[in-house]
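Trainee: just a sequence and a predicted model for now, questions to come.
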Amino acid sequence: MEQKTFAFFPEAAFGPALNSVGIAQAVERMGHKAVFLSDPGFVEVYEGYGFEAHPVNLSEPMPPEQMAKFWEDFINGHIPNFRKAPIDQIDNYVKECWEAIVDSAKWAQKDLPGILAKIKPDVISVDNVILFPAIKQHGVPWVRIISCSENEIEDDSIPPHLSGMSENDTEGHAAFRARFNEVIKPIHDDFNAFLGTCNEDAYPVGQFFEASPFMNLLLYPEQAKYTRSKPLDPAQFQYLEGCVRQDEPYEVPTFQKNNDGPLLYVSFGSLGAGDTDLLKRLITLIGQSRYRALVNVGDYKEEYSDIPDNVIIDGWFPQPSVIPQVDVVIHHGGNNSFTECLYFGKPAIIMSYVWDGHDNAMRVQETGHGFRSDRYEWSDEELVEKIEACLNDEAMAAKLKATSAHMQSQNGQEKAAKLLVELAEKNA
């Protein structure tokens, strides 16, 4: 068997990055080579897993620590907007994100052609929400990975991406799409002008990427899929059923109080950890309860004092090793957290704040795998009621058990690797 080279280009966030790492590990187990195209700030992440990584500037070059601080400050500056409904985040958080994303595509075009010529990949996999023309034009099959909510691939009968709306709220869908297109149009016009300079056709308003004609890999599991008016063709779209990565083992420490109580895990991701007031409120509530909890506070550990004896905080947890051991997860709706809870059959309460977290929060509730909760407008009694339902609802437990068994039987990493290798061999 001739060894093939597979290039992976995930966006600079731990969710997409670590999903691609899992697929790349499976590719290498099949005897092939995996390399990463990387935002400079993530090169060390991929090298830490033993992969070759090539930096691609996605903004004005700056030291990695300065880049990390930029996104931390960006998120923390928007905390007041996290109180708003998704449609009311379009003209602030969402707009500013799309401005940065369009800029990243322009910057990437400077580096990508030379890097691709150097590494000579047989297949390129990109996990992002925007087209990088150099990847489409390189002359080898390219695969789009959708590691966020599956409604990134639009359909008129499902909620628009980022809306957090119910599947049945068709009036709301139309209002969200109209508002999004109105606010985004100047940014979209600018992107289309850039595409023109790359000899690419303009996209319809609101669209920044296209489905790959070769293959598209969606992480959503079967049990959370939307009902589409135009079902996705399996020859072009495959679901990876979570594709959950392996991580280092974790032993739950002994708690000084409630050591036999139900165990909660609370995490709003590395960026959401800046919302320290909300995490402190949750810690106070848990401190007065029969539960115990592991709480991910990110880089803000020094801001916490007087931690209750039934709460343990840390700056990071190996989440795929923690979630199987807990009873309920309270999280922000990030797709790794969303799919890991389903994969391990754990009920979730999702307090979303941005991006596809809103869609995942609605989806977990609509499919009977947990609850969505307003991020701030809740009482202690309401939250305890949701936690108790997660612990005691027999129908929810049965649904989670079935979903978990299905996802674990699918082996999404190996499935993705096989699809990529088949594509390379077919194109040889």
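Mentor: Nice, I can see it. No experiment lies behind these values; they were computed from the predicted model shown.
Trainee: CA atoms for contacts and neighbours, from now on please.
Mentor: Fine.
Trainee: which stretches of the stretch 101-250 of the chain form helices?
Mentor: In the stretch 101-250 of the chain, the helices defined using DSSP state H, counting those that start in this stretch lie at 133-136, 170-197.
Trainee: quick one: list the elements packing against the shortest one.
Mentor: Helices and strands touching helix 133-136, as assessed by 3 or more CA pairs under 8 Å, 6 or more residues apart in numbering; DSSP states H and E, comprise helix 95-119.
Trainee: re the thing from before, possible to save the helices of the stretch 101-250 of the chain as CSV with distance to Asn216?
Mentor: Below are the helices of the stretch 101-250 of the chain laid out as CSV (distance: least, CA to CA, whole Å):
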stretch, distance to Asn216
helix 133-136, 14
helix 170-197, 22
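Trainee: any idea which of those is most buried?
Mentor: helix 133-136 (a mean of 18; mean count of other CA atoms under 10 Å).
Trainee: follow-up on the earlier one: of all the helices of the stretch 101-250 of the chain, which one is nearest Arg281?
Mentor: The minimum distance between Arg281 and the helices of the stretch 101-250 of the chain falls on helix 170-197, with 31.5 Å, by CA to CA.
Trainee: just the buried residues of the strand or helix carrying Leu271, please?
Mentor: Using DSSP states H and E, Leu271 sits within helix 269-272. For helix 269-272, the neighbour count (16 or more other CA atoms under 10 Å) marks Gly269, Ser270, Leu271, Gly272 as buried.
Trainee: dropping in the other structure now:
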Amino acid sequence: MSTISKRILVTPVLGVGHVNACAGIAEPLLKNGHRVAFFLEKQFAGQLSKHGFEEIIYEIDYEPDDTAGTNNRTPGEQTAHFLLKNGILGNNDRFSQIERVINTAWDSDSKKIQLDHHLRQAIKTFEPDLFIVDNPRLQPAIYYSNKPWIKVISIAPLLCLYNIESLPPGWSGLSNSDLDRKQWPKYQKIVQNIFYRKDENDLIEKMGYKRYPNDLLMPPTEALTIYAYPEEYNYPEIKEYHPDWFNIEVFNKNESNEKIDLKEFLPKDFYENDLNGNWSGKWIYVSMGSMGSIDLNLMHRLIEVLSRTNHKYIVSKGPRHEEYELTGNLWGDRYLPQVKILPVVDLVITHGGNNSVTETFAQGKPMIIMSLFVDQHDNAQRLSETNFAKQINPYDFDDNDLINAIDQLLNDDQLRQRLSKASNRIRNSNKHSELCAKIEEILMKN
């Protein structure tokens, strides 16, 4: 344990997955006596303090038509409604989907200026010794603070490997096949707009800072880069091109191996229901995340198909939980303790978010990935091509393909052995402690 307490300011993208990933990194630092504060907009208030972190809460004055400013929703719900409103979710061409993400996801200049003001005030008040940043855009107040900062890649890392010619472009879900390679250039070109922005650097100048070199959004001045991708399906190119990156493999590993007792957790009639003597004995966890579960057409179709099988399903119903019912072999609730459920189920059907995928993999569970957008497509493709999961298009699948995929994975003993071996390795590793020690080395040098 460190004998000198330091101050660490965490500035994540305001999405549930990003915040949770950063909390997984910061928890060992908190246990070692350091002060860890999260810089958060007010809809996140109370989310981190209950775990012992400090919160520096700020408010933004939004334009009346700005979806992000809807304060009566949880953070995950706000993001989901934003994506739905802007046509990003749904059965879209992936290239058009990326275009919409890039063109609509950037905050207004007004919000960026307000954010800069609040961050400068937080830095002045908290006086951090180190920043942990999970964002494709580095705030100039951090860059010019003369304090070290750590970059976190909480999404699948492929997007950040855009300069490696042998890898498919991030967010595309493309493979290395000759046919897919013909599509690479147009994706590679548009992905560059995520990392190089003249307009963003114009605003940085307007706010009184010097613009970043080459109009980058995140200059390569970080003290450390952290990502999470289990080595069993990791990209070998990362070690070749970025040997100093630290792979924590899973941000929230469930160190204490917490798990629920299904008999105590589930309603008695659902737990005891043997489906008229046809129950397979298999439990399957279904989570399409806040993003997927907001699409009722998707959820209704998925539920209808799953109801025709002889397995039992625990469903994370999401923001619109009151707008659809689960009966028979399906039960669920608005939000569920996913980390505690994963150890006790036999299969997971997921949207493919990086936290969900790595947490499921760390527990050794087979997956069906029904990816919705951005890096979820990367995860679906990568785990499919390494034969650790099956990917199925959530908007254009044949009923029997999904049913057959479930049965195949439940009966694939060879896959289960491979997953069990990987799970044992990950759960017995000391990556979180090693990372904590690395961060403390950086802290002690400054």
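Mentor: The structure has been received and is ready for your questions. The shown structure was predicted, so the numbers you read here are calculated from the model rather than taken from an experiment.
Trainee: got a TM-score for the pair?
Mentor: Here the superposed chains carry a TM-score of 0.90, computed using TM-score structural alignment, normalised by the length of structure 1; 420 aligned residues with a CA RMSD of 2.6 Å.
Trainee: please identify which of the buried residues of helix 269-272 of structure 1 is nearest to Asn360 of structure 1.
Mentor: Of all the buried residues of helix 269-272 of structure 1, the one sitting nearest Asn360 of structure 1 is Gly269; the distance, using CA to CA, is 14.5 Å.
Trainee: give the equivalent position in structure 2 for that closest one.
Mentor: Under the alignment defined by TM-score structural alignment, Gly269 of structure 1 is paired with Gly289 of structure 2.
Trainee: go on, Ala100 of structure 1?
Mentor: Checking TM-score structural alignment: Ala100 of structure 1 goes with Asp107.
Trainee: ditto for Tyr226 of structure 1
Mentor: Residue correspondence to structure 2 (TM-score structural alignment): Tyr226 of structure 1 is matched to Tyr235.
Trainee: please apply the same query to Ala134 of structure 1.
Mentor: Match for Ala134 of structure 1 (TM-score structural alignment): Ala141.
Trainee: what sits closest to its match if chain neighbours are left out?
Mentor: Arg120 (6.1 Å; CA to CA, 6 or more residues apart in numbering).
Trainee: how big is the offset of the helix or strand harbouring Glu440 of structure 2 relative to structure 1?
Mentor: Using DSSP H and E, Glu440 of structure 2 falls within helix 431-444. Helix 431-444 of structure 2: mean distance to aligned residues in structure 1 after superposition is 1.8 Å, counting by mean CA distance after the TM-score superposition for structure 1.
Trainee: so which bits of that helix are buried?
Mentor: Going by 16+ other CA under 10 Å, helix 431-444 of structure 2 has these buried residues: Lys431, His432, Leu435, Cys436, Ala437, Ile439, Glu440, Ile442, Leu443.
Trainee: the first one and Phe251 touch, don't they?
Mentor: Which is Lys431 of structure 2. No - applying CA atoms under 8 Å as the test, Lys431 of structure 2 and Phe251 come out as separate, 9.7 Å apart.
Trainee: for stretch 128-143 of structure 1, which positions count as buried?
Mentor: 128-135, 138, 140-143.
Trainee: show me what contacts the nearest residue to Ala202 of structure 1 once chain neighbours are set aside?
Mentor: Spatially, and ignoring its direct neighbours in sequence, Ala202 of structure 1 is nearest to Asn192 (5.0 Å; CA to CA, 6+ apart). If you count contacts by CA atoms under 8 Å, 6 or more residues apart in numbering, Asn192 of structure 1 has them with Asp201, Ala202, Tyr203.
Trainee: Phe209 of structure 1 too?
Mentor: Listed by CA under 8 Å, 6+ apart, the contact partners of Phe209 of structure 1 are Val129, Ile130, Leu131, Tyr203.
Trainee: what do you get if the cut-off is 6 Å, keeping everything else the same?
Mentor: Contact analysis of Phe209 of structure 1 by CA atoms under 6 Å, 6 or more residues apart in numbering lists Ile130, Leu131.
Trainee: now the aligned partner of it in structure 2: how far from Leu402 of structure 2?
Mentor: Alignment note (TM-score structural alignment): Phe209 of structure 1 maps to Met218 of structure 2. For Met218 of structure 2, the distance to Leu402 of structure 2 equals 41 Å [CA to CA, to the nearest Å].
Trainee: same check on Ile426 of structure 2?
Mentor: Distance, Ile426 of structure 2 to Leu402 of structure 2, using CA to CA: 29 Å.
Trainee: what lines up with Leu166 of structure 1 in structure 2?
Mentor: That one is not Leu; residue 166 of structure 1 is Ser. So, by TM-score structural alignment, Ser166 of structure 1 is matched to Ser175.
Trainee: repeat that for Ala53 of structure 1.
Mentor: Aligning on TM-score structural alignment places Ala53 of structure 1 opposite Glu55 in structure 2.
Trainee: the helix or strand hosting its match against structure 1, how far on average?
Mentor: According to DSSP H and E, Glu55 of structure 2 maps onto strand 54-58. Mean deviation of strand 54-58 of structure 2 relative to structure 1 after superposition (mean CA distance after the TM-score superposition for structure 1): 1.7 Å.
Trainee: no further queries at this time; thank you.
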